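Colleague: next comes the sequence, and after it the predicted model I'd like to discuss.
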Amino acid sequence: MPQPSKAPANAGHFDVIIVGAGISGIGLAYHLQTGAPEKTFAVLELKDSFGGTWHTHRYPGVRSDSDLHTFGYSFKPWRGAPIATAGEILSYMGEVIAENDLDRHIRYHTKVVSADWSSAENHWVIRTQNVQSGEVSVCTAGFLWMCQGYYRHDQGYMPQWPGMDSFKGQIIHPQAWPEDLDYAGKRVVVVGSGATAATLVPAIADKVAHVTMLQRSPTYFTPGRNKNELAETLRELDIDPAWTHEIVRRSILSMGAKMAERRKANPEVVREELLGALRGLVGEDYVAKHFTPSYAPWRQRICFVPNGDFFDAIKAGKASVVTDEIERFTEGGIALKSGEILEADIVVSATGFDLSVLGDIPFSKDGAPIDFAQTVTYRGMMFTGVPNLLWVFGYFRSSWTLRADLIGELAPRLLRHMDERGVKRVEPALRPEDADMTLGPWTDPEDFNPGYLMRSMHLMPKAGSKPEWRHTQDYWAEKDTLPAIDLDAPELVYG
């Protein structure tokens, strides 16, 4: 890589810098352009194209694990099947970019090296590097919107098991899937039981000798048709696509709200319904051993299996599930704690993500490092003591984009409000009545506890016991509360 010049180039000043051109960044760019069209902005993207997750993940069969009627944007009708491939999602996002002339604002190959808030100037000083040329630039921005997601795109979470060096086959992570990987006729073990594993297993089952999903503990799965009957009916009636999109979204969200209430109120009933749907597919014994989780059905995301393809692969004998723990790797596979040996040519570690707090970017305020773990979150999107910084963090149990859309509508309103007040700075601050408020982790482990979050909770901001100081998972409440936020409330301090 060429050596950067000693004096960084001046990349100019913007009202807003958006970091990340994934599903959140493109959505926020649209909302900014429509909600505050007079504002100047740029979107900084590390990769060579837009898409975020859908650009990064290249493993076989990669698809959404949320329905696109709600994972898609509120302002852009989705016209396809509910569960979509990465290519279909990228095409959809490309249409949003083209239709709104957003590409001219995106700077690809741009890594944010650091961000420092200047109290004297009331703006962020953002140091960037072009990852192709090595050139270092500095730009300034009145507001910084972090839309880079919640995990590290350059590496996945890879546990270190004993004996990995002795394994003669290949060990790969889906997040770094080799383009030239030849798995035809090979014995494959996929370690993990989340959406990635449930997607990958049926995608390769017809080509491999056999694929085994090895899980430490079971996950909730729910099969269903990759089709929305209401959407199909409205399309057959030639209803306006925008109307269809809105009606179908409302229908899905209404059903989701009712299911969320049932999961909390009657977890055992919901649990039995989920397990019962699988018994007819793979049998009572298989469900009892491999598909009966120990946790309540609302504590983690339920994995949807479109058209039941994962279970079809099991019924056909092309795939199997083993519930056990890894003792060590051997030359020819994996030795389990039960004493069983799984022979393998390829081991895929579908073991999840490494959490990334605001892109792992070094943030500072007047040169002093900012430790976000010592801040308190304001509604899961801003932080006490940190001015003009907004983090788009979506929902875990509902579609991520639902929250990105809500924040995308709120953020331009905040910018307009600041202009009306004639101020340049806003930051959340605890009120006098919050002095004795109990502080805890960003997410209550009793409410939501996936491994990727639990491993890195110590890096996340604190949460309070009052709604202003929490990141809630309740879209059905936030769809009303976020648009109604009083921007003159005392917890928002302007200057």
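Modeller: Now that the structure is in, tell me what you want to look at. These numbers were taken from a predicted model, which means no experiment stands behind them. Numbers count the residues shown, from 1 in each chain.

Colleague: please make it C-alpha for all contacts and neighbour counts, starting now.
Modeller: Fine.

Colleague: show me where the protein has helices.
Modeller: With DSSP state H, the ranges of helices along the chain come out as 23-35, 53-56, 68-71, 86-99, 195-204, 229-236, 241-265, 267-282, 284-290, 309-315, 400-421, 451-454, 475-481.

Colleague: mind putting those into a markdown table with distance to residue 469 and mean neighbour count?
Modeller: Output for the helices of the chain, formatted as a markdown table (distance: least, Cα to Cα, whole Å; neighbours: other Cα atoms under 10 Å):
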| stretch | distance to residue 469 | mean neighbour count |
| --- | --- | --- |
| helix 23-35 | 22 | 24 |
| helix 53-56 | 28 | 18 |
| helix 68-71 | 25 | 24 |
| helix 86-99 | 32 | 17 |
| helix 195-204 | 30 | 23 |
| helix 229-236 | 38 | 15 |
| helix 241-265 | 22 | 16 |
| helix 267-282 | 28 | 15 |
| helix 284-290 | 39 | 15 |
| helix 309-315 | 40 | 18 |
| helix 400-421 | 16 | 19 |
| helix 451-454 | 19 | 16 |
| helix 475-481 | 13 | 15 |
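
Colleague: take this one as well and set it beside the first:
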Amino acid sequence: MDAREPEHSDVIIIGAGFSGIGAAYRIHEKNPDLTLTILERRERLGGTWDLFRYPGIRSDSDIFTLSFPWEPWTRPEAIADGADIWQYMADTARKHGIDELIRYRTAVHSAEWHSATDTWTVRADRDGTEAVFTARFLFFASGYYDYDEPYVPDFPGIGDFRGEVIHPQHWPENFDASGKRLVVIGSGATAVSMIPSLTQTAAHVTMLQRTPSYLLSVPRMLPPINAIRRVLPRRTGHLAARWVMSMFGSLLWLVSRRAPALSKRLLRRMTMRELPANYPVDVHFRPPYNPWDQRMCFMVDSDLLKAVAAGDVDIVTDHVDHFDTDGIVLRSGHRLDTDVVITATGLQMQALGGVAVFVDGDKVEPHQRFMYRRHLLEDVPNAAWCMGYTNASWTLGADMTARAVANLLAYMHSHGYTHAYPHLGNETMPEQPAFNLQSGYVLRGLQALPKSGQRRPWMLSHTYVRDAIGHRLEPIDESMVFGRAGVAEPHPA
């Protein structure tokens, strides 16, 4: 494509992961006459499930709520491996013709809104050449973290270490752990899912954590759910499984928040059952916070605890003082000699995929804007950003966003509007953090995210059931400005 001749679509979707594929399906389902283009910076679709390729990568929630509601998951697992999730996404995109909409190796760097024409101009790097696209509506399906730069603490002396240092976000394709001593720094979902797989070939694995995480064991297979799926038609069975698991997840979160003392006792009892007698459970598996203050980590069939019990994994709860040539010296004075250090230290939060966004020449700073109903930004026309849940499967929120945008586009078309945006105006709105977790990556990235109000429709809720009901009952024009190019429209009072 000649960069001087922009490619025009009615809707541009940035990102071809769960959010982007789901948005394309829902928008086309409701608005079959609209043209869609998906811009994807990588060489394959999949988003997170293409980027992360470390051993043991799997869903950290059940696959029935992670998968699309409109395309059944047909495998028997409830907790799915990363490769199977990617294949499901690829098969789904091909089945519904969504793969034909994707422009790969197209890294968007800026998007400019022009009120005179009510269009977005999107500029991207495509194989080293600038490509220009225009659209009436822009949908950011680019996630909430930086794909290029993960978070790595500035460990003193790490440059002196003679071994290999790996971050899971950039896992080397040909890495072989055979016979090597490994130290995995971190206690989050990545470390918990990775370590049992590493023990299969490594000489020994040590999990070094500053603070323990709450661990919950879930079975890879759920026979009652699979029985429901066998009895009902495929799509109905999938929706039933999705509903049951979403209710279970909501109940688990509610009990954890409302009865933290009970939740702590139950989780501790489960942990103790899998570990040897006299194991120091309260040293290595007792977090100094309540359940769901940070995201709970899911094990598959207690695999991490079983590896600890078998002696394949040591848990060390301490702080890194510094690295030297042979390993890590801890603040306690102990040391960990190792061949490989894996820094499972988390993500860097990022809004709108790092794209510079301008409205009539003025740059939009996302952290200065309120979010509206999880997907629109205050006073930014014709642009949505997909935001999933922190305490449930991302796709539950992503599908809600996609359907809301599809309905908005249909409403605009039926009324002849060419632009729409939420407007708060002079109304006073108390703020609260967009993500209600105390995890390190969240606390580090609060200034990257838009603001959340404390009342609807400006509140970023983390309660799926309430959102699912509200999504259907709330008027589409509440606190919204609609208009046509070149025609002045009054703001709502």
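Modeller: Perfect, I can see it now. Every value quoted in this text rests on a predicted model; they were computed, and no experiment measured them.

Colleague: report the TM-score for the pair.
Modeller: A TM-score of 0.95 describes the superposed chains when it is computed by TM-score structural alignment, normalised by the length of structure 2; 481 aligned residues with a Cα RMSD of 1.5 Å.

Colleague: identify whichever of the helices of structure 1 lies nearest to residue 157 of structure 1.
Modeller: For these, the distance to residue 157 of structure 1 is smallest for helix 451-454, at 8.1 Å, taking Cα to Cα.

Colleague: pull the contacting residues for the equivalent of residue 146 of structure 1 over in structure 2.
Modeller: If you follow residue 146 of structure 1 across to structure 2 using TM-score structural alignment, you land on residue 140. With contacts defined as Cα atoms under 8 Å, 6 or more residues apart in numbering, residue 140 of structure 2 is in contact with 13, 14, 15, 20, 352, 353, 383, 384, 385, 386.

Colleague: same thing with residue 347 of structure 1?
Modeller: Contacts here follow Cα under 8 Å, 6+ apart; on that basis residue 347 of structure 1 touches 169, 170, 171, 172, 188, 189, 190, 191.

Colleague: among these, the buried ones, what's the ChimeraX command?
Modeller: The buried residues among the contacts of residue 347 of structure 1 can be selected in ChimeraX (16 or more other Cα atoms under 10 Å) with this line:
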select :169,171,172,188,189,190,191
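
Colleague: got the contacts of residue 347 of structure 1 as JSON lines, with distance to residue 286 of structure 1 columns?
Modeller: Converted to JSON lines, these look like this (distance: Cα to Cα, whole Å):
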{"residue": "169", "distance to residue 286 of structure 1": "29"}
{"residue": "170", "distance to residue 286 of structure 1": "29"}
{"residue": "171", "distance to residue 286 of structure 1": "27"}
{"residue": "172", "distance to residue 286 of structure 1": "28"}
{"residue": "188", "distance to residue 286 of structure 1": "20"}
{"residue": "189", "distance to residue 286 of structure 1": "18"}
{"residue": "190", "distance to residue 286 of structure 1": "18"}
{"residue": "191", "distance to residue 286 of structure 1": "18"}
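
Colleague: what about structure 2, which of the contacts of residue 347 of structure 1 hold up?
Modeller: When you map those onto structure 2 and apply both residues aligned by TM-score structural alignment, their matches' Cα atoms under 8 Å, the shared contacts are 169, 170, 171, 172, 188, 189, 190, 191.

Colleague: state the distance from the aligned residue in structure 2 for the fifth one to residue 396 of structure 2.
Modeller: This points to residue 188 of structure 1. Structural correspondence for residue 188 of structure 1 with respect to structure 2 (TM-score structural alignment): residue 182. As judged by Cα to Cα, to the nearest Å, residue 182 of structure 2 and residue 396 of structure 2 stand 36 Å apart.

Colleague: identify the residue spatially nearest to residue 115 of structure 1, adjacent ones excluded.
Modeller: By the measure of Cα to Cα, 6 or more residues apart in numbering, the closest residue to residue 115 of structure 1 outside its immediate chain neighbours is residue 126, 4.5 Å from it.

Colleague: tell me which residue of structure 2 lines up with that neighbour.
Modeller: Matched across to structure 2, residue 126 of structure 1 falls on residue 122, judged by TM-score structural alignment.
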